[in-house]
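> structure for the following, please:
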Amino acid sequence: MEQTWRWFGPDDAVRLPQIRQAGASGIVTALHHIPYGVVWSVDEISKRRDMIADDAELGLRWSVVESLPVAEAIKLGEGDLAALFDNYRQSIRNLAACGVTTICYNFMAVLDWTRTELAFRLPGGGTALRFNADAFAAFDCYILERPGAEADHSEDVLRRAKAWVARASQSDKDRLLATIMAGLPGAYDRYDVPGLRRMLDRYHGIDHAALRANYARFLREVVPAAEEAGVSLCVHPDDPPRDLFGLPRVVSSADDLQFIVDACPSVANGITFCTGALGAGAQNDVPAMAARFAPHIRFAHLRNVTKNADGSFMEADHLGGDVDMVAVVTTLLKEQARRKQAGKANWRIPFRPDHGHELCDDIGRGTHPGYPLIGRLKGLAEIRGVMTAVASTAGLPM
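As a prediction, this is how the structure comes out:
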């Protein structure tokens, strides 16, 4: 499996030599400065590719795009989308022309990954990302004041949410909004409360069936161009894998993944298998899903979560938490071996250590939330150890 690392570009506090020190050889990055829906030009792509490969001693390459964003109008099925589809197809072609042929994207409405705490304190003083059901309900019901929101939360969670609001200062509420917005990377729009209400209003009447239909249309429009260019598109699951703010989520379960691969059957229509995003859903048997969808996995995010019965969860150690990481890695290595035996040229599955704990000298360093250096280095080292042990024992290629 190709060891990769997410890098947010030249402004990232984590530098390319440090990524090489961590043991990664592939870079996962995106052109975050380009607005949604605008073509990624060959010039801009080449500039980022060459920046990564500039120091030959490091031996780094741009392995995966994360993400080539889908414009909100496409998710909404809103207006004349021909130009947006054309632009997305052209970006795919331009990336392929520059040698970047694995593209991660998501189809989450309005928000990307969502948490309520960015620095939950761990024993010893490290910090982790956390999703608290009561804080989320407090925001949904009593700050955002979304009509009908109370029906989406249990009585116990609502009771604790009211208590949260009662003791919260305005700065607490502002911090919670900023935390919920933190999953939108790069220069993407952040919303204040009125702005978020307006975005949610645009989705009025869009249910699961409608969003699935819009997603299937997107796949039919762009997958043929990806296949022709030799590109693998791989969708990232919803994070967390549940409806939020009344917005439907359609990449949250095994049923959803089956719908996606069936909606546009193609070698170019693949999956980013994120053990943390899927693992946050009580309905998901992550090792079983890895085995079921292994032929469609083109990229993997390996991290772990610990769940609570009320829907809360926390980012755990990469080999801790609720997901059997050894079982997942074993499945991915076996799938690689199958592809190699079948003569596939690109048989290795790129993976990256996803969200890590903020540890040691990274605390207060100002890295992107969830993306410190040391916590991810620790996770990559642990996963590398699992890979080595499994591959050696089972006689599988790394």
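
> use CA for all of it now, contacts and neighbours both
Noted.

> test my guess that residue 96 contacts residue 228.
No. Counting by Cα atoms under 8 Å, no contact exists between residue 96 and residue 228, whose distance comes to 10.0 Å.

> quick check, residue 63 in a strand?
Yes. Residue 63 forms part of a strand when assessed by DSSP: H, G, I helix; E, B strand; the rest coil.

> of residue 96 and residue 228, who's got more company?
Ranked by neighbour count (other Cα atoms under 10 Å), residue 96 and residue 228 place residue 96 first, with 20 against 10.

> got a list of what the more buried one touches?
229, 230, 231 (Cα atoms under 8 Å, 6 or more residues apart in numbering).

> so of these, which ones are in strands?
Per DSSP state E, strands hold no members of the contacts of residue 96.

> okay, and which of these map to helices?
Those of the contacts of residue 96 mapping onto helices are residue 229, per DSSP state H.

> neighbour-wise, which one of the contacts of residue 96 leads?
residue 231 (23 neighbours).

> can I assume that residue is in contact with residue 101?
Yes. At 4.4 Å, residue 231 and residue 101 qualify as touching, with contact defined as Cα under 8 Å.

> residues in contact with stretch 128-145?
Residues outside stretch 128-145 that contact it (Cα under 8 Å, 6+ apart) are 114-122, 146-147, 149-150, 153, 157-158, 160-162, 164-165, 173, 176-177, 193, 197, 245, 310-316, 356-358, 369-370.

> sorry, wrong one. I was asking about stretch 381-395.
Contacts of stretch 381-395 (Cα under 8 Å, 6+ apart): 22, 318, 319, 326, 329, 330, 333, 353, 396, 397, 398.

> now that stretch, how far from the chain's geometric center?
Put simply, stretch 381-395 sits 24 Å off its chain's centre (Cα atoms, centre = their mean, to the nearest Å).

> ok, now which ones touch the residue nearest to residue 32 when sequence neighbours are not counted?
Using Cα to Cα, 6 or more residues apart in numbering and skipping residues adjacent in sequence, the residue nearest residue 32 is residue 186, 4.9 Å away. Counting by Cα under 8 Å, 6+ apart, residue 186 makes contact with 8, 32, 33.

> let's see this one next to it:
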Amino acid sequence: MRETWRWFGPKDLASIDDILQAGAQGIVTALHHVPNGIVWSPEDIAARQKQVAQRQDGSPSGIAWDVVESLPVSEDIKKQVGDWRAHIANYKTSLENLAAAGIEVICYNFMPVLDWTRTDLSWRLPHGGTCMRFDINDFAAFDIHILARPGAAADYAPEVVEEAARRHAGLSDDAKKRLARNVTMGLPGSTESLTIEDVRDHLAAYAGISREKLRRHFIDFLSEVVPVADKLGLRLCCHPDDPPFDLLGLPRIMSTEDDYRQILAAVDSPANGVTLCSGSLGARPDNDLPGMMRRLGPRVHFLHLRNVKRDGTSVAGSFYEAEHLGGDTDMVALIAEIVREENRRKAEGRRDRQIPMRPDHGQDILDDLKRQAQPGYPTIGRLKGLAELRGVSRAIEHATYGIAGTATPAA
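Below you'll find the model as predicted:
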């Protein structure tokens, strides 16, 4: 695996110098200041590449911008309203500009409205650190009682509805505001200015868009952009839904292996691929991460390695961000499948035989607790995660003691 690190630009509390000390080999970043649907200009791309290429003292960093995360798909494209055709044209131009700059891997998602959702951004762990958590009961309390979405209660199990009512009754006004802010953190743009009415407007705009219709819109989008990516030698890779189940009555279409198979088959090209996020997909107990890597491996273009610990066995349930080797996903088995896939690619002579990986999220520990970094992106927590993942990978790849390529995978 090629070890990369997500960087949010010059304002990120983790500097390029910090990332070098963590041992990362490349950078995952995006032009976060460019509004969705607008072209990423060659000048803006070059400026970000220059920032990545320099240490704080101006000397060369020796690393480069390897992966885009993400080139956003606008809400207009997802709904096929307004300027959606112009946004697709702009997306193609952005792909051309990224290819001209030498960047080949483009991660994106097709989640409606919410890019990701948690109910607690700093959940206290027994060791004193914190992490992000999704609690289905708290989420239902927001959905049913704070947002007051019509018919919301019907989307939850009776015991969840009952517990949500109890929890909502015990919340202070400040706690209600904090819960609403946490839930809507994954909305496009600045979450600080969004009101409950703003959220309701977003949801109303998706009225009448079923899961099947949203999938058709996704395939329409891919039918336009994948041929361009293929011609340019780019690898597009869709990130899964986070969490991987329906929320707020919105359809989710990239939550399972079958979801990916449908999309990969509908637009069958090496340029149409997968961002395998073990944390997002791992929040569902029916997702087999090592098996997905084995079966979808040839089309996996980017890896997010993190772990979650689920509270139970419900598909739509609660979970928290666990240590990278400590959650419900067997990370050793998953990395073994990744190494097998890379060995297969090497034997085939593929240029992309090394799959870029980043340690996704992490627990806030030590000095992270004082930094107040981007939620889910602590410096030391990710450093610890990268070290753990690197150790597993090195052991599996070891020429004498490694197991990759020697064990027979299960059918």
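
> TM-score of the superposition?
The TM-score (TM-score structural alignment, normalised by the length of the first structure) is 0.97; 396 aligned residues with a Cα RMSD of 1.4 Å.

> can you tell me what residue 299 of the second structure aligns to in the first structure?
Matched to the first structure by TM-score structural alignment, residue 299 of the second structure sits across from residue 296.

> count the residues that sit near that match.
Residue 296 of the first structure, neighbours per other Cα under 10 Å, totals 21.

> give the contact list for it.
Counted by Cα under 8 Å, 6+ apart, residue 296 of the first structure has contacts 261, 267, 269, 270, 271.

> dump these to TSV, plus distance to residue 208 of the first structure and secondary structure.
Output for those, formatted as TSV (distance: Cα to Cα, whole Å; DSSP: H, G, I helix; E, B strand; the rest coil):
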residue	distance to residue 208 of the first structure	secondary structure
261	17	helix
267	25	coil
269	20	strand
270	21	strand
271	20	strand
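
> please list which of those residues are preserved in the second structure.
Shared contacts between this structure and the second structure among those (both residues aligned by TM-score structural alignment, their matches' Cα atoms under 8 Å) comprise 267, 269, 270, 271.

> which parts of the stretch 151-300 of the second structure are helices?
158-169, 173-183, 196-205, 211-232, 257-266, 278-282, 289-296 (DSSP state H, counting those that start in this stretch).

> among those helices, which comes closest to residue 346 of the second structure?
Residue 346 of the second structure lies closest, by Cα to Cα, to one member of the helices of the stretch 151-300 of the second structure: helix 289-296, at 15.7 Å.

> so which bits of that closest one are buried?
289, 290, 291, 292, 293, 294, 296 (16 or more other Cα atoms under 10 Å).

> closest to residue 309 of the second structure out of those residues?
Minimum distance to residue 309 of the second structure across these is 14.1 Å, recorded for residue 289 (Cα to Cα).

> show me what that closest one lines up with in the first structure.
Using TM-score structural alignment, the equivalent of residue 289 of the second structure in the first structure is residue 286.

> residue 110 of the second structure now?
Counting by TM-score structural alignment, residue 110 of the second structure lines up with residue 107 in the first structure.

> contact partners of stretch 27-40 of the second structure?
For stretch 27-40 of the second structure, the surrounding residues in contact (Cα under 8 Å, 6+ apart) are 4-9, 44-45, 48, 52, 63-74, 86-88, 90-91, 93-94, 97.

> 7 Å instead, please
Identification of contacts with stretch 27-40 of the second structure by Cα atoms under 7 Å, 6 or more residues apart in numbering yields 4-8, 64-74, 87, 90-91, 93-94.

> list the residues that contact the most centrally placed residue in the second structure.
Central residue of the second structure (Cα atoms, centre = their mean): residue 239, 5.3 Å from the mean position. Residues in contact with residue 239 of the second structure (Cα under 7 Å, 6+ apart) are 107, 108, 109, 274, 275, 276, 277.

> these two touch, right, the last one and residue 301?
Which is residue 277 of the second structure. No. Between residue 277 of the second structure and residue 301 there is no contact under Cα atoms under 7 Å: 11.1 Å.

> of these two, who's got more company?
More crowded of residue 277 of the second structure and residue 301, by other Cα under 10 Å: residue 301, with 28 against 23.

> what kind of secondary structure is the more buried one in?
strand.

> what's the answer for the one 3 residues further on, then?
At residue 304 of the second structure, secondary structure determined by three-state DSSP is strand.

> and it, what does it touch?
For residue 304 of the second structure, the contacting residues are 276, 277, 278, 357, 358, 359, 360, by Cα under 7 Å, 6+ apart.

> excluding sequence neighbours, find me the nearest residue to it.
Using Cα to Cα, 6+ apart and skipping residues adjacent in sequence, the residue nearest residue 304 of the second structure is residue 277, 4.4 Å away.
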